[in-house]
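take this sequence and fold it.
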Amino acid sequence: MGRRSLPTRGHPRQARRGQGPEGAAEVHPGGGSGGQGQQGQQGQAGRQGCTEGRSQGRQARCQARCQDDSSEGGGKSSGQARRPQGRRQSRCARLSAGAEPPVSEAQPALRWAVVGPGNIAGRFVQALQGLPDQELSLILGRDLARARSFASAHRAAGRHEPRLQQAAGEAQLRAALSSPDIDAVYIATPHAQHGEAVAAALQAGKAVLCEKPLVPGLAQARPLLALAQARQAFLMEALWTRFLPVYAQVQQWLQAGLIGPLRGVQSSFCFSIPFDAQSRCFDPALAGGALLDIGIYNLSMTRWVLQQALGACPEPLRMEAQAVLAPTGVDQRLAATLHFPGGISSQFVCAFDGMADNGLRIFGERGLIELPQQFWEATEARLTLAGQAPQTVHLPFQINGFEGEILEVSRCLRAGLTESPQMPLSETLATLAWMDALRTQVGVRYPFD
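Have a look, this model is predicted:
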């Protein structure tokens, strides 16, 4: 693979392979130390992943994520701009509209570190290995044995073997991530640990893709965004649903006004798991609870629907929420209605203690759009207009669904952007503000609030 510099700052390309920071524990999957160890439509490898998203498999993955109890997890501020703001917005607009050229296979590989080798990171790595111009350079965890097991489980023939390192705490993370053979960092630790990993990666000058939620609350997010801007480093919340092919079709229907003026949105994300006070789903010290873990999809896609239908998402006039709290004090089930100007409403329920159809429905004056199953990883959408037969589209994943957000990071970095036009940081802040308000209503507080 080529080693030409990416058009971003802080990504030197001349590092010796396998050279870790001083004092950091480092091994390679083979047992030795040191040495080697667009919503795009690229690549045919990984087409087998298209069949993984069937209903039972998806439900099992959700349950497995929430029962992963390890410490690794399962699952704009002021500052100096790098270029005139108008030019950046123009480039963002062209990227969002798909006017930029596709990523070329002649480009140097984007080299990734994974922080938090758990279940959800496994899905990320599977997508990464199915894409050209992407390379896994480092697996970083609190438990070296776990990192070694993760690397073994996700070894891919013909792919570069990543280094393994052990690190805990922001200082150790920053030292490990400062290695010059890393361009971007994917963070998949439990929610409460996201902040220190994001800060460490940004301080090291790396691009960051962090699992949702970026952090548990708005107050914790603002300093990270200020740091990203000060370092001119890329930062994006990994809300992968927004990059799925089927939502490009839904976007076209909404922007064309096929269903008429928007009337409402309904969605559910529910599954049943046994209560475990030590689980990341139920432990308040890990920012557990259904809202932050899965309800964020309901809220983020509500915002997305309103943006496509109205041009922008208005602030709700009021929000009404009720919840059933687990013995640990986090929400095991939460239902809410958000009321918007013009009589538009959004209703959703998220839960760890029950079942639902897990669909998303968008109501208009003249029609209905449905994503009938597992809307957060949907491959099917249905348009029903008054007096007409339903129109159903099936748009499978290229690999497993995570490829869209990976390709978005690559496109943005090669374009010199510090945030994604499809998942901007303003969206992260707005969704966190809604979740803060809903948690306050139902009485969920974390030890670090």
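
only C-alpha atoms from now on, for both contacts and neighbour counts.
Will do.

and Gln63, that's in a strand?
No. Going by DSSP: H, G, I helix; E, B strand; the rest coil, the assignment for Gln63 is helix, not a strand.

please look at it and Phe271 and confirm they touch.
Yes. Using C-alpha atoms under 8 Å, Gln63 is in contact with Phe271, at 7.3 Å.

to check against the first, give me the structure of this:
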Amino acid sequence: MPLTLPAPCTPDPMAAPTLRWGILAPGGIARSFATALRARTGQRLQAVASRSLPRAEAFAREFGATAAYGSYAALVADPDVDVVYVAAPHSEHHALALLAIEAGKGVLVEKAFTRNTAEAAEVVAGARRARVFAMEAMWTRFLPHVDVVRQCLEQGLLGQVCTVTADHGQQLYPDGPQRLADPALAGGALLDLGIYPMSFAHLVLGGFTSVTATGQLTDRGVDAQDAITVTSASGALGMLGTTMLAKTPTTASICGTGARLEIDGDFYGPRALVRLVAPDGRELDRFVAGDTAYGLHFQAAEVARRVGAGELESPLMALDETVAIMGALDQVRTQVGVRYPGE
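Predicted structure coming up:
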């Protein structure tokens, strides 16, 4: 019988319980999140906070939030906010996540979760101590095509996995967002772009036993690009790359002894195409996503389902895995020579 891809089992985001969300830092990713929240979920945007009250008010008007605040502390103190989305630069994730947690709020923290492992561990410990939900906003984990990939791995459809490849490059330096060039904001390619192939490989391989990296730094000391090799306990290899100097194919593959998966256009996003390919190169099956207009709504719905069920984390992006991936990112930065102020 020919091999075929399993159908995705991703729950309908519209069916998730409604939470009242607060957004800290109304920047570009917050705008994408709020757009998806309104278009594809039953979630409610309750409040938004910025250090600039006029900016928060403008965002609130645009997306229909009930309240706008000129301080982050004021938002997390709002009793009508159920869960907080931390959308600030990486350098602020640790402090803002703890601010929300200490106020008794669950948190969805943009990826990369924090600057380093120590900060990640502190946020996780704080959430567990306070008994509130916490999750890294690695939105790719919750997309339908990744559910297909996950099922293929669980069913052993590919045979023994031998190699994983993934890359993520965007032309964002030197003319892109200035935060990517700034060490004080934990800039560089790795935490912004490289987190995608690293998290994907960690999902596929079930963890890393070694991480080897080389990279190119900018004149300000952040990484412009990185080439990374990882190994797993089974002996499988991952070959990963990231750059903010050029647009790369942003594809991924999982190669096993029985078949391989090829993921195109971009592998981490809602428009990805998954192809199941035989060892002789024949395409056996393919999965094409249906609704490709948005993607961030799937993670919001996952948070709502878990919080509604009284759970404190998601098994699809478990907190211990987030900390482990952060540890691998630390190893990459150490090897390429990137250190952020205050570390």
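
contact partners for Gln166 of structure 1?
Ala24, Ala25, Glu26, Leu140, Gly141, Arg142, Asp143, Leu144 (C-alpha atoms under 8 Å, 6 or more residues apart in numbering).

repeat for Asp331 of structure 1
Applying C-alpha under 8 Å, 6+ apart, the residues near Asp331 of structure 1 are Gly288, Gly289, Ala290, Leu291, Ala323, Val324, Leu325, Val444.

which residue lines up with it in structure 2?
Counting by TM-score structural alignment, Asp331 of structure 1 corresponds to Asp223 in structure 2.

once you drop chain neighbours, what's closest to that match?
The shortest distance from Asp223 of structure 2 to any non-neighbouring residue, by C-alpha to C-alpha, 6 or more residues apart in numbering, is to Leu217 (4.3 Å).

strands along structure 2, start to end?
20-24, 44-49, 67-69, 83-86, 106-110, 134-137, 161-169, 210-217, 223-231, 237-243, 252-256, 260-264, 273-277, 283-288 (DSSP state E).

specify, as a residue range, where the fourth one falls in structure 1.
For strand 83-86 of structure 2, the aligned range in structure 1 is residues 184-187, judged by TM-score structural alignment.

any idea how far Asp330 of structure 2 is from Glu62 of structure 2?
Asp330 of structure 2 is 38 Å from Glu62 of structure 2, where distance means C-alpha to C-alpha, to the nearest Å.

ditto for Ala259 of structure 2
48 Å.

comparing those two, which residue is more hemmed in?
A direct count of neighbours by other C-alpha atoms under 10 Å for Ala259 of structure 2 and Glu62 places Ala259 higher, at 23 against 12.

how about the more buried one, what's its partner in structure 1?
So Ala259 of structure 2 corresponds to Gly367, using TM-score structural alignment.

what residues are up against its match?
Leu258, Ile259, Gly260, Leu383, Thr384, Leu385, Ala386.

of those - the most surrounded one?
Ile259 (23 neighbours).

tell me the residue in structure 2 aligned with that one.
Checking TM-score structural alignment: Ile259 of structure 1 goes with Leu158.

same thing with Leu407 of structure 1?
Match for Leu407 of structure 1 (TM-score structural alignment): Ala301.

who touches its match in this structure?
Shown in contact with Ala301 of structure 2 (C-alpha under 8 Å, 6+ apart): Pro13, Met14, Ala16, Pro17, Thr41, Gln43.

now stretch 116-129 of structure 1: which residue numbers in structure 2?
Against structure 2, stretch 116-129 of structure 1 falls on residues 25-38 (TM-score structural alignment).

helices of the stretch 201-350 of structure 1, residue ranges please.
Taking DSSP state H, counting those that start in this stretch as the criterion, the stretch 201-350 of structure 1 carries its helices at 218-231, 245-255, 290, 296-310.

what helices or strands is the last one leaning on?
Looking back up the chat, that one is helix 296-310 of structure 1. Packed against helix 296-310 of structure 1 by the contact rule (3 or more C-alpha pairs under 8 Å, 6 or more residues apart in numbering; DSSP states H and E) you find helix 245-255, strand 262-270, strand 345-351, helix 425-442.

can you name the element that comes right after the second one?
The one in question is strand 262-270 of structure 1. helix 290 (DSSP states H and E).

what's that next one aligned against in structure 2?
The alignment of helix 290 of structure 1 onto structure 2 (TM-score structural alignment) spans residues 189.

I would like the residues contacting the matching stretch, please.
Leu180, Val222, Asp223, Ala224, Gln225, Asp226, Thr242, Thr243, Met244.

and it against structure 1, how far off on average?
Compared with structure 1 after fitting, stretch 189 of structure 2 deviates on average by 0.5 Å (mean C-alpha distance after the TM-score superposition for structure 1).

leaving out the residues flanking it, which one is nearest to Thr66 of structure 2?
Spatial nearest neighbour of Thr66 of structure 2, excluding adjacent residues (C-alpha to C-alpha, 6+ apart): Gln46 at 5.1 Å.

so the one you found sits against Leu24, correct?
No. If you go by C-alpha under 8 Å, Gln46 of structure 2 and Leu24 don't touch, sitting 11.6 Å apart.

more crowded one of the two?
Ranked by neighbour count (other C-alpha under 10 Å), Gln46 of structure 2 and Leu24 place Leu24 first, with 29 against 24.

let me see the contact set for the alignment partner in structure 1 of Glu313 of structure 2.
Aligned counterpart of Glu313 of structure 2 in structure 1: Glu419 (TM-score structural alignment). Counting by C-alpha under 8 Å, 6+ apart, Glu419 of structure 1 makes contact with Phe234, Leu235, Met236, Cys412, Leu425.

next, count neighbours for the aligned partner of Leu164 of structure 1 in structure 2.
Under the alignment (TM-score structural alignment), Leu164 of structure 1 pairs with Ala68 of structure 2. When neighbours are defined as other C-alpha under 10 Å, Ala68 of structure 2 has 24 of them.
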